[in-house]
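Enquirer: With the input below, show me the fold.
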Amino acid sequence: MAASTITYTENPVSALGVVVFLLLFYLGVRGRIRYMRTLERGTHALYATDFEARIPLKYNNELSTMAAALNDMAEQIVASRSKEKDFLLNISHDLRTPLTSIMGFLSLLKEKSYDNEPEKERYIEVLEERTGYLKKLIDEFFEISQLKWKPAVLNKSRVNMQELLRQVVEGYHPQSKDRRIETVLLLPDQSVHVEIDADLFVRVLENLLSNAFKYSRADTELTIRLREPVAENRRQCLLQLELWSTPAQTMESGELNRLFDRFYKGDSSRTGEGAGLGLSIAAEIIRLHGGRLDAQIEGERLGMMIELFMEK
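Expert: The predicted model follows:
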């Protein structure tokens, strides 16, 4: 029986097609391979220059997207460090001011540089006031550090928002009377219940109200409005709480985005009091509740807007 023979016939056209395909493939990936090397060198450069260098963007593909993301990360790191530096300068200034005052009055008392007992008592009162203010600064600094960097455990309970607002606002009646600021509380007729950490939420309200009474113009109105919850989807509603005041000093719209920045303190507020942490503490607490705290300007009025999501 004769052995069968298989004959392979070369097709020049097919061979040429393979060559062309390989050539095109090489030309197509060569640029990517080179850019991958650029990406590798750029990554090393980021670390070598303490995130000051940037990776060049050459192509419109996933590699350039990765490079852009790395550049954005580097910019955020640099910006964060700048904010930390500003914060340290601000907190150092605010801590040094009362400390200098305390040391001065202690020196006067030690040297008995007073003419009579009433003057001595006045020195002691100033010392107590300055010491209390210094403790407040340290407590706020500790609180924002805890909220920002320590895992938070919220002790949530079902709270009637109308009752909570009435109780907190009532506690500010002396400030309202002293500053001649009329407080208007606008609440829905139907009770609004929401799951929140009541103690932390009271802290938010106290920070916002304290700021409003401290920085508002006298003989104006402070409006606190709780809006009816609005359905967002089949499971959740959006709850909005607004506080509108009239600041004594005109605020630029460009300042709004940085009001809640714990590292920011406007030049107009650098009077030796306050570390600029109250609003950032409030914003961080709302963030932990899955909501947001924003600011708006309408004419002369400044609005603090709280948004919270609640289950139906």
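
Enquirer: only C-alpha atoms for contact and neighbour calcs from this point on.
Expert: Noted.

Enquirer: Strands of this protein, start to end?
Expert: For the chain, applying DSSP state E gives strands covering 157-160, 182-186, 193-196, 221-226, 230-231, 236-245, 292-298, 301-311.

Enquirer: how about TSV for these, with distance to residue 142 and mean neighbour count added?
Expert: Shown next, in TSV, are the strands of the chain (distance: least, CA to CA, whole Å; neighbours: other CA atoms under 10 Å):
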stretch	distance to residue 142	mean neighbour count
strand 157-160	25	13
strand 182-186	31	15
strand 193-196	22	18
strand 221-226	29	20
strand 230-231	36	14
strand 236-245	26	20
strand 292-298	21	16
strand 301-311	24	19
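
Enquirer: Residue 211: which of those is closest?
Expert: strand 236-245 (9.7 Å; CA to CA).

Enquirer: And for the closest one, what's in contact with it?
Expert: Under the criterion CA atoms under 8 Å, 6 or more residues apart in numbering, residues 208, 212, 216, 220-232, 301-312 lie in contact with strand 236-245.

Enquirer: Could you also give me the structure for this second sequence? I'd like to compare it with the first:
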Amino acid sequence: MVAGPGSIVAAIPMPALLIARDERIIAANAEAVALLGATIEGRHFITVLRQPQTLEAVEGALRTGAPSQAVYLSNDGRQDTSFRVTARQVDEGGTTGVIVCFEDETHRAQAEQMRRDFVANVSHELKTPLTALIGFIDTLRGPAREDPNARDRFLGIMESEANRMNRLVSDLLSLSRVEAEERVRPTARLDLAALIRATVRSLEPVAAEAGVTVALELSSGTTEIVGDTDQLRQVLVNLIENAIKYSGEGTTTRVALTGPSYEPRVRGQGVRIRVADSGPGIDPVHIPRLTERFYRIDTHRSRERGGTGLGLAIVKHIVNRHRGRLLVDSTPGEGSEFTVVLPTG
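Expert: Purely as a prediction, here's the structure:
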């Protein structure tokens, strides 16, 4: 039994149309109907496709028989979408026309845009301290050559800028490793309460220097989960350090662990790590973008405090690898609370 042109179009795993020599659409699969509308069969292709590049590609294939390509832009209600359109002449079952396929390239285009933005951001982040270092070196070789006070001051600033670049490179390497492992589920078991205690102890000098008290609220027993010890320590360090930095002198940062109990967000047994600060809080407009690479609410203040703009991006990817959820609750003037929900198994 020979399949008809309609059944062939229906079997194509992407939006596809068959346009006859009279320039009318004679077959469309379910994906094409979802993309272009439910009443497209029988209509002239110009009234359906509309975009000049796509129309030229179809007309060229109908006129010359040569394959042609174009870009078709749309929107799925959540985001702009981009398709690579291929038009090829077919002669099947007595039907001669052009088959038009739409290959979704949205994610590829987004990935390419992310790559360009990432390179631009890294270049900008590195250029600022490098420019400062070059300027201070020139000054030390010239006007400040014989000025010990200026020399010490400039060397201190140069050390700070070099350390900032070192932190940025370290965070970039961490982010790269985390992204590479994001789809690989951890298999080792660890005592999360013990890890939190050890992490807080390691940050006691940071808290003491900032004049902040870190209050722990943990159960007395062990809390075992499946996870990567080094990565979860990195999550804790990032969240607790941020809380200490933004709480302010004489305040308290609270770190709590609750569970295990049923957690709807992970659809099973889970635990919650809460890190709450006493800082200025975050305007709700910023919260959806906090985990973007290099996104800062206050760029100057973040850099003054040694931030690279990558900490929460790293946290997000690690939490994703553990099939967990990162929640942010903040009220301007009342502090912020970051909650990590992790499955136990």
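
Enquirer: Out of the strands of structure 1, which gets nearest to residue 66 of structure 1?
Expert: In terms of CA to CA, the element of the strands of structure 1 nearest to residue 66 of structure 1 is strand 292-298, at 29.6 Å.

Enquirer: Next, the mean deviation of that closest one compared to structure 2.
Expert: Once fitted to structure 2, strand 292-298 of structure 1 is off its aligned match by 1.7 Å on average (mean CA distance after the TM-score superposition for structure 1).

Enquirer: so what corresponds to residue 211 of structure 1 in structure 2?
Expert: In structure 2, residue 211 of structure 1 lines up with residue 242, judged by TM-score structural alignment.

Enquirer: To clarify, my last question referred to residue 200 of structure 1.
Expert: Using TM-score structural alignment, the partner of residue 200 of structure 1 in structure 2 is residue 231.

Enquirer: What of residue 276 of structure 1?
Expert: So residue 276 of structure 1 corresponds to residue 309, using TM-score structural alignment.

Enquirer: quick one: its match from residue 19 of structure 2, how far?
Expert: 51 Å (CA to CA, to the nearest Å).

Enquirer: Give me the neighbour count for the match of residue 211 of structure 1.
Expert: Using other CA atoms under 10 Å, residue 242 of structure 2 is surrounded by 20 other residues.

Enquirer: before we move on, back to that, which of residue 309 and residue 19 of structure 2 has more neighbours?
Expert: More crowded of residue 309 of structure 2 and residue 19, by other CA under 10 Å: residue 19, with 28 against 22.

Enquirer: Chain neighbours aside, what residue packs nearest to the more buried one?
Expert: Leaving aside its sequence neighbours, residue 19 of structure 2 sits nearest to residue 25 (CA to CA, 6 or more residues apart in numbering; 4.4 Å).

Enquirer: who's in contact with the residue nearest the centre of structure 2?
Expert: The centroid of structure 2 falls nearest to residue 292 when counting by CA atoms, centre = their mean (5.6 Å). Residues near residue 292 of structure 2 by CA under 8 Å, 6+ apart: 310, 312-313.

Enquirer: And these, which is closest to residue 47 of structure 2?
Expert: Nearest to residue 47 of structure 2 among the contacts of residue 292 of structure 2, counting by CA to CA, is residue 313 at 44.6 Å.

Enquirer: What count of nearby residues applies to the closest one?
Expert: 19.

Enquirer: that older thread, who touches the match of residue 200 of structure 1 in this structure?
Expert: residue 318.

Enquirer: Quickly note the distance from it to residue 293 of structure 2.
Expert: Distance of residue 231 of structure 2 to residue 293 of structure 2, given as CA to CA: 18 Å.

Enquirer: Same check on residue 69 of structure 2?
Expert: Applying CA to CA to residue 69 of structure 2 and residue 293 of structure 2 gives a distance of 35 Å.

Enquirer: and if you look at residue 88 of structure 2?
Expert: Noted for residue 88 of structure 2: a distance of 42 Å to residue 293 of structure 2, by CA to CA.
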